[in-house]
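[1] The sequence isn't on hand, but the structure is:
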């Protein structure tokens, strides 16, 4: 099992990159809600133990680590709205969220380690890492922070639009969510270009 470490950060630091951020996004697949990215600059002397791909961690562990990261690291969140997802497409919107996360850091960074195979347009050098959240502690940290932030946002939206189950499915197309789409209709927070939502709108017209 691959466990993230600090080797990429150390290697780039040795090449003169003083400030290195890990970047990851969450929320490409859901039918509703924004896509969210986080950028995290870890303090090498205060790295919380247990950082890993957010999908491998329990909700309680993710929350604990997210709280620690906000205290012990430099963290920034970037989002792209449903409207921007519709206008740009989900890939370009996720890249926009990543750029906003990087630009939101207190000081510019020299290098961004980005989860995935593509480099979004960022105001710094960048290195893509496939399965980066399993390889780089900085990207793992970003995956945790982004996941918690978006989940909390979807829980808040669920209170405004009850019945879709967003407090548990986080906007993904669960059976409850799909059933609610048929019975309750499409909300302003739904991504209209995504197939199940588009189909609902088409059937209603």
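    The structure has been received and is ready for your questions. It should be emphasised that the depicted structure is a prediction, and the values quoted were computed from it without experimental measurement.

[2] From here on, just use CA atoms for contacts and neighbour counts.
    Noted.

[3] Checking residue 97 next. Helix, strand or coil?
    Secondary structure for residue 97, judged by DSSP: H, G, I helix; E, B strand; the rest coil, is helix.

[4] so it makes contact with residue 78?
    Yes. Counting by C-alpha atoms under 8 Å, residue 97 does reach residue 78; the two are 4.7 Å apart.

[5] now the strands for this protein?
    20-26, 35-41, 74-80, 111-115, 125-129 (DSSP state E).

[6] Please identify the most buried of those.
    Most buried of those, by mean neighbour count (mean count of other C-alpha atoms under 10 Å): strand 35-41, with a mean of 30.

[7] That strand - contacts with which helices or strands?
    strand 20-26, strand 74-80, helix 90-103, helix 137-160 (3 or more C-alpha pairs under 8 Å, 6 or more residues apart in numbering; DSSP states H and E).

[8] take the one below as the second:
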């Protein structure tokens, strides 16, 4: 039996950590992961995925998948982002990640300041939880590595856009590509820079 440090009044055996990756970028799906760690198999070095190198994230992702009691990665599509808005699409991806776990958690700890309304389990939001809760840190790493892999796939599909460099974020390089080439079908039309590029009359057709 394990007792969670933040909630001494309640005792839980199975705690799932949940985090997302890709809310801010102008392109690509938004990803979420859920992880139930095994107390008998500790993993060193867990923290916010943004604070460790890409190489270290990849190593930890393998270890998490090997040692966790259960893990799940899910996403919401660009179409869902544009239809629902990015917040609701993120909540949907988080719900899907929890629902994909092979073990039902007793408590879900979510990075941020809100929990998905669709989640039919006890849940608590923790601001900067990826820095303080190992299960959320693990979820952060799985979500980040999965999303980065999807952006490398987009780079193969649209090599002129340098998705391998900016990972879809609104960097100067990415904005310059949008201005000169126009958006691809992988871009989020509901985001202002993409909408502005679309209004300029350029649009890349989907590859066959």
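    Received, thanks. No experiment lies behind these values; they were computed from the predicted model shown.

[9] Overlay the chains and give the TM-score.
    Scored against TM-score structural alignment, normalised by the length of structure 1, the superposed chains reach a TM-score of 0.92; 199 aligned residues with a C-alpha RMSD of 1.7 Å.

[10] quick revisit: please enumerate the shared neighbours of residue 97 and residue 78 of structure 1.
    With contacts taken as C-alpha atoms under 8 Å, 6 or more residues apart in numbering, the residues that reach both residue 97 of structure 1 and residue 78 are 36, 37.

[11] which stretch among the strands of structure 1 comes nearest residue 101 of structure 1?
    strand 74-80 (4.1 Å; C-alpha to C-alpha).

[12] Counterpart of residue 130 of structure 2 over in structure 1?
    Aligning on TM-score structural alignment places residue 130 of structure 2 opposite residue 133 in structure 1.

[13] Grab the nearest non-local neighbour of that match.
    residue 140 (4.2 Å; C-alpha to C-alpha, 6 or more residues apart in numbering).

[14] Quick check: the one you found vs residue 25 of structure 1, distance?
    Residue 140 of structure 1 is 11 Å from residue 25 of structure 1, where distance means C-alpha to C-alpha, to the nearest Å.

[15] repeat for residue 201 of structure 1
    Counting by C-alpha to C-alpha, the gap from residue 201 of structure 1 to residue 25 of structure 1 is 28 Å.

[16] picking up where we left off before, ok, the residue nearest to residue 133 of structure 1 to residue 95 of structure 1 distance?
    Taken as C-alpha to C-alpha, the span from residue 140 of structure 1 to residue 95 of structure 1 is 18 Å.

[17] of the two, who's got more company?
    Neighbours were tallied for residue 140 of structure 1 and for residue 95 using other C-alpha atoms under 10 Å; the higher tally belongs to residue 140 (29 against 24).

[18] I'd say that one and residue 55 touch.
    No. Counting by C-alpha under 8 Å, residue 140 of structure 1 sits too far from residue 55 to count as a contact (9.9 Å).

[19] Dump the helices and strands packed on strand 35-41 of structure 1 to TSV, plus distance to residue 33 of structure 1.
    Shown next, in TSV, are those (distance: least, C-alpha to C-alpha, whole Å):
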stretch	distance to residue 33 of structure 1
strand 20-26	11
strand 74-80	9
helix 90-103	12
helix 137-160	7
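
[20] and of these, who's closest to residue 170 of structure 1?
    Short answer: helix 137-160, nearest of those by C-alpha to C-alpha, at 5.5 Å.

[21] What does residue 76 of structure 2 correspond to in structure 1?
    That one, residue 76 of structure 2, aligns with residue 80 by TM-score structural alignment.

[22] who touches its match in this structure?
    34, 35, 36, 93, 94, 96, 97.

[23] In structure 2, what sits opposite the second one in the alignment?
    Taking TM-score structural alignment as the criterion, the aligned counterpart of residue 35 of structure 1 in structure 2 is residue 30.

[24] pretty sure its match is touching residue 77, no?
    Yes. If you go by C-alpha under 8 Å, residue 30 of structure 2 and residue 77 touch, sitting 6.8 Å apart.

[25] shared neighbours, these two?
    In terms of C-alpha under 8 Å, 6+ apart, residue 30 of structure 2 and residue 77 are both contacted by the residues residue 89.

[26] Return the residues in contact with the match of residue 130 of structure 2.
    4, 24, 52, 53, 54, 115, 139, 140, 141, 143.

[27] Residue 34 of structure 1 now?
    27, 79, 80, 81, 82, 85, 150.

[28] Could you find which two of those are furthest from each other?
    The widest separation within the contacts of residue 34 of structure 1 (C-alpha to C-alpha) is 15.3 Å, between 85 and 150.
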